[in-house]
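Asks: Below is the structure, and that's it, no one-letter string:
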């Protein structure tokens, strides 16, 4: 039969008592040796030197109640019993130096010591630095005095706690579903993205940067992240959202950082600003790439120092907020062009998540249609559904190459809202769905035509454009657009000839592009408008 060995810390408060009356109270280090069904062969008692008198008394009392127990006393020191690093290091060193034997059964007493010490003992036992079971004792709650109290042995084999594990799993799923607004999305990459965001937003308070096309759901996701963090008691303040594209001049500074009365014309009273309003909460700066350089500098200081200077103020204001930024622009290009601060980008780009457009998530279009119908029902009180044929026709279009979804979820929301509003009954029929499909095609086609028209009208006269074949117009507009998004002729050529250049031993992208432009009497310098 294996010998039983108890390892425990002396409890300077709970084990206290030197007079004869000490036998009338429950003292955990002594009490564990008073149970007839739990006889220890050895007790490894850990204590600091400054408690030597108390330790001697406890050792004597253990020998009295359990003379068969051998007691070994170990000095273990730390300056601050609430310093996690100090306490863990001391207990870790003891575990490394102690000679554990295969023929002995070990128990770690986590009843005594500070909460820090108890946590450290738990961690060292869970990691098997102490190859032991945890034991905890407590005083008896019976009316008659029982100084031995009660004890319980804690099994750290978590595989036995299926209900506990399932509960944590259910909480994780709940958080994950919250970020998806309860939509049963099917796109694997998107679901993996949301899982990662869920982990990060609960484990880190560092800024998040949400990128992706307009209408991809950045603002909506930011508000869901706020709700999740609020549920987990990570935030106590408000959710504050602002579109930086709407901020210009003094109004931008005032809106974000506040102002004092009289700091500029029209400042008739003090204004705290949105950063102050977000104190203890979450600030979402959408279209962060549109923020002015002066505001960027102030924002960087507010992030690093939790303080900023309102317009016209003599003293700093403070705000401890969490930050999410959104953009549909390439911020690294903006840095190279001098429109965005590199140090601010480094600060807000700790976590970067790119949200795909709706066209890139075709398997998620159907569940989002159902979600939009449900939203309409909640807002209007009218539950709408498609007829079977109408749903098939609309879904076939929505997931086809014709379904461009240039405005992403904004387009889908508007489309469903139009059909649900115009439906005469609780069903959206085939004719109404076909009318909506036609409207979407016309809407997207007009956007394409208008964009091409604007690009070409900047370069050519109306008479010259009339001499170009309609077949060539969209291609020419795309070439000009690509050139304007590139640093030089070679880069533009690589983008435009990215497929055919693979078959050439010596790619001549710049020369090919130069010859193409010459067909329309264009040079690289002509492409950029004054």
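Replies: Sure thing, it's come through. For clarity, every value in this text was computed on a predicted model and none was experimentally measured. Numbers count the residues shown, from 1 in each chain.
Asks: Going by C-alpha atoms from here, please, whenever you check contacts or count neighbours.
Replies: Fine.
Asks: State the distance from residue 476 to residue 511.
Replies: Using Cα to Cα, to the nearest Å, residue 476 is found at 16 Å from residue 511.
Asks: Among these two, which residue is more densely surrounded?
Replies: For residue 476 and residue 511, the more surrounded residue by other Cα atoms under 10 Å is residue 476, and the numbers stand at 18 against 13.
Asks: Assign a three-state SS to the more buried one, would you?
Replies: helix (DSSP: H, G, I helix; E, B strand; the rest coil).
Asks: Then residue 261?
Replies: At residue 261 the chain is in coil, as set by three-state DSSP.
Asks: Please work out how many residues are found near it.
Replies: Residue 261 has 16 neighbouring residues, counting by other Cα under 10 Å.
Asks: again, but for the one 5 residues further on
Replies: Other residues near residue 266 come to 8 when the count uses other Cα under 10 Å.
Asks: dump the residue contacts of the most centrally placed residue in the chain.
Replies: Nearest to the mean C-alpha position of the chain, by Cα atoms, centre = their mean, lies residue 201 at 2.0 Å. Applying Cα atoms under 8 Å, 6 or more residues apart in numbering to residue 201 gives the contacts 225, 229.
Asks: do you know how far it is from residue 1?
Replies: Distance, residue 201 to residue 1, by Cα to Cα: 51 Å.
Asks: Could you verify my assumption that residue 26 touches residue 148?
Replies: Yes: contact status for residue 26 versus residue 148: in contact at 6.3 Å, counting by Cα atoms under 8 Å.
Asks: re the thing from before, ok but the residue nearest to the centre of the chain is inside a helix, no?
Replies: Yes: judged by three-state DSSP, residue 201 forms part of a helix.
Asks: what's the spacing between the strand or helix carrying residue 190 and its chain's center?
Replies: Assessed by DSSP states H and E, residue 190 sits inside helix 188-203. Using Cα atoms, centre = their mean, to the nearest Å, the distance from the centre of helix 188-203 to the centre of the chain it belongs to is 7 Å.
Asks: Alongside the first one, take a look at this:
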């Protein structure tokens, strides 16, 4: 295989390369010495210099030709008024790199970083790292007196392509795995889609300070993930301030404005003293606004300005306050639909959905129920101060129920955590048996059956009726029909097929029939309300 020609690009060293008299040959001069190594054949040397050092550049080029006749030496005037002005030096070298006819498929390039000012050396490093110079770095060193070396000294070639360094690459991969595991709370999750999602969130959390929008149903873990993102950024020293959070559904009107933006004394009745507000507390930290879709129009407008301009007016004040924070937002609503309905600002959504991640509910992560069970058992053990275990039969029964269509998990991980906590608390001697599991299954089933009609509406299941029929048609239904349809829609939404949903809904009557067609029976029921299975699952 033919050797590719070696091309060195380097800055003239006005101090290290200096010398006019014959005595210069007794000194180590980096730009000359790099062409004296027997095992480093330099085919072409591109010497960059300022015009005021033209005479020195000519001397160095002549000396290189003398010690290495096979080396073609070319000088390039790179003019910089102040060699210590980083922006000017970088700009000049960047212009040179863009204009130079690199041909990395035919030539091998080395960038000499021993000469030039420290600023020039840094700029050469950065331009090589970013591949404007498609090269490796060349570092030369003078001879050491205590060792017998040639007058050329020594040299080292440094490749900035980290993928070629197995130990460094392994270290980065290990750090990324640790960061992803940290975001997952140390749980060895198995759902491929969820694992890919967390890997992407980890990358964005480290690389960006832009707002992040976490979407997903109630109890999917948005609040816990937001806190983990902050802790990860804090560990990487990307934020120095606090983690400040607010559930926007808990505040309204003046209370919301005051909580977020603060107020001055006397701004409104009851404002007895100044209040800094959460945005100011989040300065140089992270602000997490859960259920951001619950904010009113005035709060949305002020939040938009705070995100865009990093400043806002506290209630009752005419003096702006500055705050640099990263916004994390959570919602279980479709904010696009909220915009269409006029309840959420389109410009605010455009600002916060640069990075949008939708967390799946527990039913969509059946593979992760078992590792989450182990995690919750360990958490209960720490809480109760007793080792918690499950018998084999009890574990199999609970996992079978938890992953079945009968398990609604409307509260997702909140429901799951509560179920495990109850079983652990009731377990004699910390051993969860089959009887305790059966009791918990009955409790959950009864709770979920009551959920659709509790309070006459407003539950997640009841919202499915509105989603399927619209507000007006849903309101026209009798409470009995609405509650029944809500339960049917809940089961259908969680089932993988129409037949599976039918088996759950008609489990009692199908046992008395010789021939069953649960899918057809369910399809006809939905048709009474003009609901199509395919459209329902597609939504």
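Replies: Cool, the structure landed. Model, not experiment: these values are computed from the prediction.
Asks: What's the TM-score once they're superposed?
Replies: Here the TM-score for the pair of chains, by TM-score structural alignment, normalised by the length of the first structure, is 0.79; 473 aligned residues with a Cα RMSD of 3.6 Å.
Asks: Just tell me the aligned range of the helix holding residue 190 of the first structure in the second structure.
Replies: Using TM-score structural alignment, helix 188-203 of the first structure lines up with residues 192-207 of the second structure.
Asks: Now the matching stretch on the first structure. Mean distance?
Replies: Mean deviation of stretch 192-207 of the second structure relative to the first structure after superposition (mean Cα distance after the TM-score superposition for the first structure): 1.8 Å.
Asks: Name the residues of that stretch that come out as buried.
Replies: Within stretch 192-207 of the second structure, the residues scored as buried using 16 or more other Cα atoms under 10 Å are 194, 195, 198, 199, 201, 202, 205.
Asks: Same list, the residues you listed, but as CSV with distance to residue 500 of the second structure please.
Replies: Output for those, formatted as CSV (distance: Cα to Cα, whole Å):
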residue, distance to residue 500 of the second structure
194, 24
195, 27
198, 30
199, 32
201, 34
202, 36
205, 39
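Asks: Residue 236 of the second structure: which of those residues is nearest?
Replies: Nearest to residue 236 of the second structure, judged by Cα to Cα, of these is residue 205 at 10.5 Å.
Asks: Now do the contacts for residue 253 of the first structure.
Replies: 295, 310, 311.
Asks: aligned partner of the first one in the second structure?
Replies: Going back to what we said before, that points to residue 295 of the first structure. By TM-score structural alignment, residue 295 of the first structure lines up with residue 299.
Asks: Heading C-terminal from the host helix or strand of its match, find the next helix or strand.
Replies: Assessed by DSSP H and E, residue 299 of the second structure sits inside helix 297-309. Going down the chain from helix 297-309 of the second structure, the next helix or strand is strand 311-312, by DSSP H and E.
Asks: would you list the contacts of residue 253 of the first structure in a markdown table and tack on neighbour count and distance to residue 417 of the first structure?
Replies: Shown next, in a markdown table, are the contacts of residue 253 of the first structure (neighbours: other Cα atoms under 10 Å; distance: Cα to Cα, whole Å):
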| residue | neighbour count | distance to residue 417 of the first structure |
| --- | --- | --- |
| 295 | 18 | 38 |
| 310 | 25 | 42 |
| 311 | 21 | 43 |
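Asks: Output those residues in TSV; the columns should cover distance to residue 117 of the first structure.
Replies: Formatted as TSV, the contacts of residue 253 of the first structure follow (distance: Cα to Cα, whole Å):
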residue	distance to residue 117 of the first structure
295	48
310	46
311	50
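Asks: of all those residues, which comes closest to residue 219 of the first structure?
Replies: residue 295 (20.8 Å).
Asks: just checking, the closest one touches residue 251?
Replies: No: if you go by Cα under 8 Å, residue 295 of the first structure and residue 251 don't touch, sitting 10.7 Å apart.
Asks: thought residue 13 of the second structure was touching residue 112?
Replies: No: with contact defined as Cα under 8 Å, residue 13 of the second structure does not reach residue 112; the gap is 10.9 Å.
Asks: neighbour count winner among these two?
Replies: Using other Cα under 10 Å, the more surrounded residue of residue 13 of the second structure and residue 112 is residue 112, with 25 against 22.
Asks: How far off centre is stretch 325-336 of the second structure?
Replies: 15 Å.
Asks: ugh, wrong one, I meant stretch 278-290 of the first structure
Replies: 15 Å.
Asks: And residue 157 of the second structure, which helix or strand is it part of?
Replies: Per DSSP H and E: strand 154-158 holds residue 157 of the second structure.
Asks: And for residue 379 of the second structure?
Replies: Per DSSP H and E, the secondary structure element for residue 379 of the second structure is helix 369-384.
Asks: Between the two ends of stretch 332-348 of the second structure, how far is it?
Replies: This stretch, stretch 332-348 of the second structure, spans 17 Å end to end (Cα to Cα).
Asks: out of the contacts of residue 253 of the first structure, which one sits closest to residue 391 of the first structure?
Replies: Among the contacts of residue 253 of the first structure, and counting by Cα to Cα, the member closest to residue 391 of the first structure is residue 295, at 48.0 Å.
Asks: for the nearest residue to the closest one once chain neighbours are set aside, helix, strand, or coil?
Replies: With Cα to Cα, 6 or more residues apart in numbering as the criterion, residue 295 of the first structure has its nearest non-adjacent residue at 6.3 Å, and that residue is residue 253. Under three-state DSSP, residue 253 of the first structure falls in the helix class.
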